[in-house]
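Q: fold the following for me, if possible:
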Amino acid sequence: MKIKAIKAVAALSASFVLLTSVGANGAFAKSTTQATSSKKVTLNVFQFKAEIAKDFEAMAKDYHKAYPNVTVKVTTVGGGADYGAALKAEFAKGKGPDIFNNGGFQEAVTWKDKLEDLSKEPWVKNLYKGTEKPMTMNGKLYGMPMNTEGYGFIYNKDLFKKAGITTLPKSISELEAASKKLKAKGITAFSVGYAEWWILGIHLLNIPFAQQSNPDQFIKDVNSGKVKISDNKKFKEWVKLLDLTVKYGNKNPLTTDYNKQVTQFAKGEAAMMQQGNWTQTTIDGIKKNMKIGVLPMPINNDKAAMDKLPVGVPNNWVVNKNSANKAEAKKFLNWMVTSKTGQKYIVEKFKFIPALKTIKGTNLGPIADDIQKYSAAGKTLTWNWFKFPDGATNDFGASIQKYIAKQSSSTQMLKEFDATWKSKYKK
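A: A predicted model of the protein is given here:
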């Protein structure tokens, strides 16, 4: 998900993710899209998921074959690059892309004046309940959920077996014990890509927010100044998890980027990595049929509370309301989720867990399988970073990197989180 990463919904219930395994009547819907443009049109799509870049471009070519008057030009900015900054730069050049990505919640509010109302699009009625929340403002829907995703510690079952780990760790103490067993066998426990700010400032830091008794209320209280991150117990516990991954992780974590992190894991050079189902295609490209699963990311020893995975809507497709081609842009998005061709790309090539009931989501790989099992059991945590002040995640990531480099203490790092929030938050 990477940001790629990336992006969330408290109401992701057991029902809607479980249903993706069977689809609606187990069949592909037929496209209702009809090409009406009599002139040549170029749709500019600006998207962040580097994992799907080549396949998305291939899908765009297939769309052009079906509708020769429409050329879909795809630009991908991901893989560690700052998509948000790049998107702002695109709009600064002129009119901006026709289709782009938006994470919803606070990010939707930030970009609202650029977003087309999609409430009346034909696919809306087929969304799983809860997936519409990030992009709903004042009763109107401004984005189409890209998919649903989950993340945690992806683990190598063969390396766990080699280390004699027979019980999967569900608490911080058990995770440390497992890490020690791996080290005793000469196995690096974690492949950590801490050169990437988003791995730290988005996914990892989401854990203590998601573990609050009421994450939304906690964020409101931080906004109002009623509470401080630096005073919160869950964040102090979270530091122990961060320390654990560094202690038992690969050397030079601050120079290890996303690609190196995933490659190390896929080659069996580490037993675990903090990532999600978006890495499945990359792993498959390095090692086919790898025996892997997903573990929770515990910060204390309350097993019931810790045995959960963060699951949410990573991002949304949105249409630039000021685009001269917005009608064609909406047709393309509709084709992507209703045509047999588009649906096959979503499931078979992108390996997405669908956000629509009409798309059959099976054979997505072992990572998605575990995520769907956790979701079916109702053992999920919310994704909260889209509710943060604009730009805060980048600064959070930088503060964590500073701490890992031993240039600040844990107390100073948490206080920096407070300072970042206060400076970025706009009432």
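Q: please count neighbours and contacts with C-alpha atoms only from this point.
A: OK.
Q: list the contacts of stretch 363-372.
A: If you take C-alpha atoms under 8 Å, 6 or more residues apart in numbering as the criterion, stretch 363-372 is touched by 17-18, 149-151, 154, 276-277, 280, 291-294, 309, 311, 347-348, 351-353.
Q: buried ones in that stretch, by neighbour count?
A: For stretch 363-372, a neighbour-count test (16 or more other C-alpha atoms under 10 Å) marks Leu364, Gly365, Pro366, Ile367, Ala368, Asp369, Asp370, Ile371, Gln372 as buried.
Q: now go through the residues you listed and say which are in strands.
A: Judged by DSSP state E, strands contain none of these.
Q: next up, for comparison:
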Amino acid sequence: MPRSRRTSAVALAATASIALLTTACTGSADAGASDDPKAKTTLTFWHGWSAPSEVKAIEANIKTFETAHPNIKVKIVKGITDDKINQALRGGGSQGPDVVSSFTTDNVGRFCTSNALADLKPFLDKAKIDPATTFLPQMAKYTEHDGKRCTVPLLGDAYGLYYNKDAFKEAGITAPPKRLSEFSAVAKKLTKTKGGTIERLGFNPSYQAYETTVEHYGSQFGITYLDQNGKSNTANDPAVKAMFTWQKKLLDDLGGYAKINKFRTAVGDEWGPKHPFHTGQVAMQLDGEWRGKMATNAKLGFEIGAAPFPVPDAQVADYGKGYLSGTILGIANNSAKKNAAWELVKYLSTDTDAVVSFANAIHNVPSTVAALKSPKLNNDPLYRTFVDIAQHPKSSHAPSSVNGGAFLLTLQDFGVSYEQGKQKDLDALLKKNDAQVDKDNEQAG
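A: Next up, the predicted model:
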């Protein structure tokens, strides 16, 4: 699962760090791989997982890889942040990683254009692996930028709706809503207040709440963000205005920004047992497939269900889709062991048993078509909801950008300003967003 929800400060710091790679990276676009993959060698693999069960799962896969490749030993370094990965890729040296995994799919554009990660096409071609048919097409798409593939998907994340079945039954709601108009009505019906204070929110729509970011909403509305020339297009995309208008109205209908923000800042941590959905303080939650396992581990006092997140009324035919993200895997361009590193990348990302066992262990969605069809894949109904969402043909990730995910952060910040009521002219706000994004992208090169 993702280690933390996106925040402007963290993500912008990561983007700025990657930006330095354009001029400081020691690798080059055509750097060759000359090492013998059958020679005895040691690879350094950096990953971001830190929970004991997750670390144990990746270590088990690495052990199986080493058994199949007795000449290759893998030094595993856990809990590595994107910021540290960026510094290592920029600096090079013998202490740096050969293979890296990252939770930040938004940075693929930066990784590829800066040559921080090696071009994987020669390796894939030699192995006769077609990313478009090997990986889930939507995940294959978000792991390349502008025709260059410097990463492959390791595991995926799909976003959908969790709901409190007991609260639904109490309110006489028989099924999760499919249309956003129905969803808004359900959210209001499930909200409870006492003396003007919110005791339970049907749903927290704030852009500052857990996982309710512009890109997670945006996939349901079909937002494109950028035009074919890479220019920001939010002022001209009616889906963006529809999203902002719907979100603001629901926020106001549920009590307004001040009241909801007071509620938001008083609830438990997103990754702890006191998450507001776990405690019953929120009846519906937009979240990823990992939440089901976390909720089960928290031993909730009520039954929960999962379903795709609703879509705009006019797009009900597309119900079932959701936002996709996940872990990406690549080879450091300054590694002197690229051929051996490819053996590890190939195993972790395309070996069906490896992908399925890892997905089952950490409750993520497999990224290969074969793994998704495997009879060994977890059959838990909650989990399977997200497996289905991942395979919906219109599930999507935000487009890659030369400036990483900065364009999403900019729109998110304008969204917060709009929900706070600081900016009331939505058309003017979106024009400001486009101007800022285009300026930032131009500076990023």
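Q: mark which of the contacts of stretch 363-372 of structure 1 are buried, thanks.
A: 17-18, 149-151, 154, 276-277, 280, 292-294, 309, 311, 347, 351-353.
Q: show me those that map onto strands.
A: Those of these mapping onto strands are Glu149, Gly150, Tyr151, Ile154, Gly276, Ile292, Gly293, Val294, Leu309, Val311, per DSSP E.
Q: the third one against Pro310, yeah?
A: Yes. Counting by C-alpha atoms under 8 Å, Tyr151 of structure 1 does reach Pro310; the two are 5.9 Å apart.
Q: related to what we said a few turns ago, need the max-distance pair from the ones in strands among the buried ones among the contacts of stretch 363-372 of structure 1.
A: Comparing every pair within those by C-alpha to C-alpha identifies Ile292 and Val311 as the most remote, at 18.2 Å.
Q: could you give me the buried positions within the helix ranked longest in structure 2?
A: Longest helix of structure 2, by residue count under DSSP state H: helix 426-444. Going by neighbour count (16+ other C-alpha under 10 Å), the buried part of helix 426-444 of structure 2 is 426, 429-434, 436-438, 440-441, 444.
Q: ok, stretch 306-325 of structure 2 next?
A: Buried residues in stretch 306-325 of structure 2, defined by neighbour count with 16+ other C-alpha under 10 Å: 306-312, 318-325.
Q: translate Asn356 of structure 1 into the numbering of structure 2.
A: Careful, residue 356 of structure 1 is Leu; it's not Asn. Under the alignment (TM-score structural alignment), Leu356 of structure 1 maps onto Thr368 of structure 2.
Q: ok, its match - contacts?
A: By C-alpha under 8 Å, 6+ apart, the residues touching Thr368 of structure 2 are Thr134, Phe135, Leu136, Ser349, Thr350, Thr352, Val355.
Q: His47 of structure 2 versus that one, what's the distance?
A: Thr368 of structure 2 is 20 Å from His47 of structure 2, where distance means C-alpha to C-alpha, to the nearest Å.
Q: repeat for Ala171 of structure 2
A: 44 Å.
Q: between those two, point out the one with more neighbours.
A: His47 (23 against 12; other C-alpha atoms under 10 Å).
Q: was I right to think the more buried one contacts Val77?
A: Yes. At 6.4 Å, His47 of structure 2 counts as touching Val77 under the criterion of C-alpha under 8 Å.
Q: give me the number of residues near Arg149 of structure 2?
A: If we define neighbours as other C-alpha under 10 Å, then Arg149 of structure 2 has 25 of them.
Q: what sits against it?
A: Cys112, Asp119, Leu120, Lys121, Thr143.
Q: ok, now with 6 Å
A: Asp119, Leu120 (C-alpha atoms under 6 Å, 6 or more residues apart in numbering).
Q: ok, it to Leu120 of structure 2 distance?
A: From Arg149 of structure 2 to Leu120 of structure 2 the distance is 6 Å (C-alpha to C-alpha).
Q: do Ile18 of structure 2 as well
A: Between Ile18 of structure 2 and Leu120 of structure 2 the distance is 19 Å, computed by C-alpha to C-alpha.
Q: comparing those two, which residue is more hemmed in?
A: Higher neighbour count among Ile18 of structure 2 and Leu120: Ile18, with 26 against 19, using other C-alpha under 10 Å.
Q: element containing that one?
A: Ile18 of structure 2 belongs to helix 8-19 when assigned by DSSP states H and E.
Q: re the thing from before, now, which of the buried residues of stretch 363-372 of structure 1 sits nearest Trp197 of structure 1?
A: Using C-alpha to C-alpha, these come closest to Trp197 of structure 1 at Ile367, 23.1 Å.
Q: leaving out chain neighbours, which residue sits closest to the aligned partner of Lys88 of structure 1 in structure 2?
A: Residue correspondence, TM-score structural alignment: Lys88 of structure 1 in this structure matches Asn86 in structure 2. With sequence-adjacent residues excluded and distances taken as C-alpha to C-alpha, 6 or more residues apart in numbering, Asn86 of structure 2 is closest to Ile18, at 5.8 Å.
Q: how about the buried residues of stretch 306-325 of structure 2, which pair is most distant?
A: Pro312 and Ser325 (21.4 Å).
Q: all strands for structure 1, in order.
A: Secondary structure of structure 1 (DSSP E): strands at 41-47, 70-76, 99-102, 136-137, 140-141, 144-145, 149-156, 190-191, 272-276, 292-295, 309-312, 316-319, 380-381.
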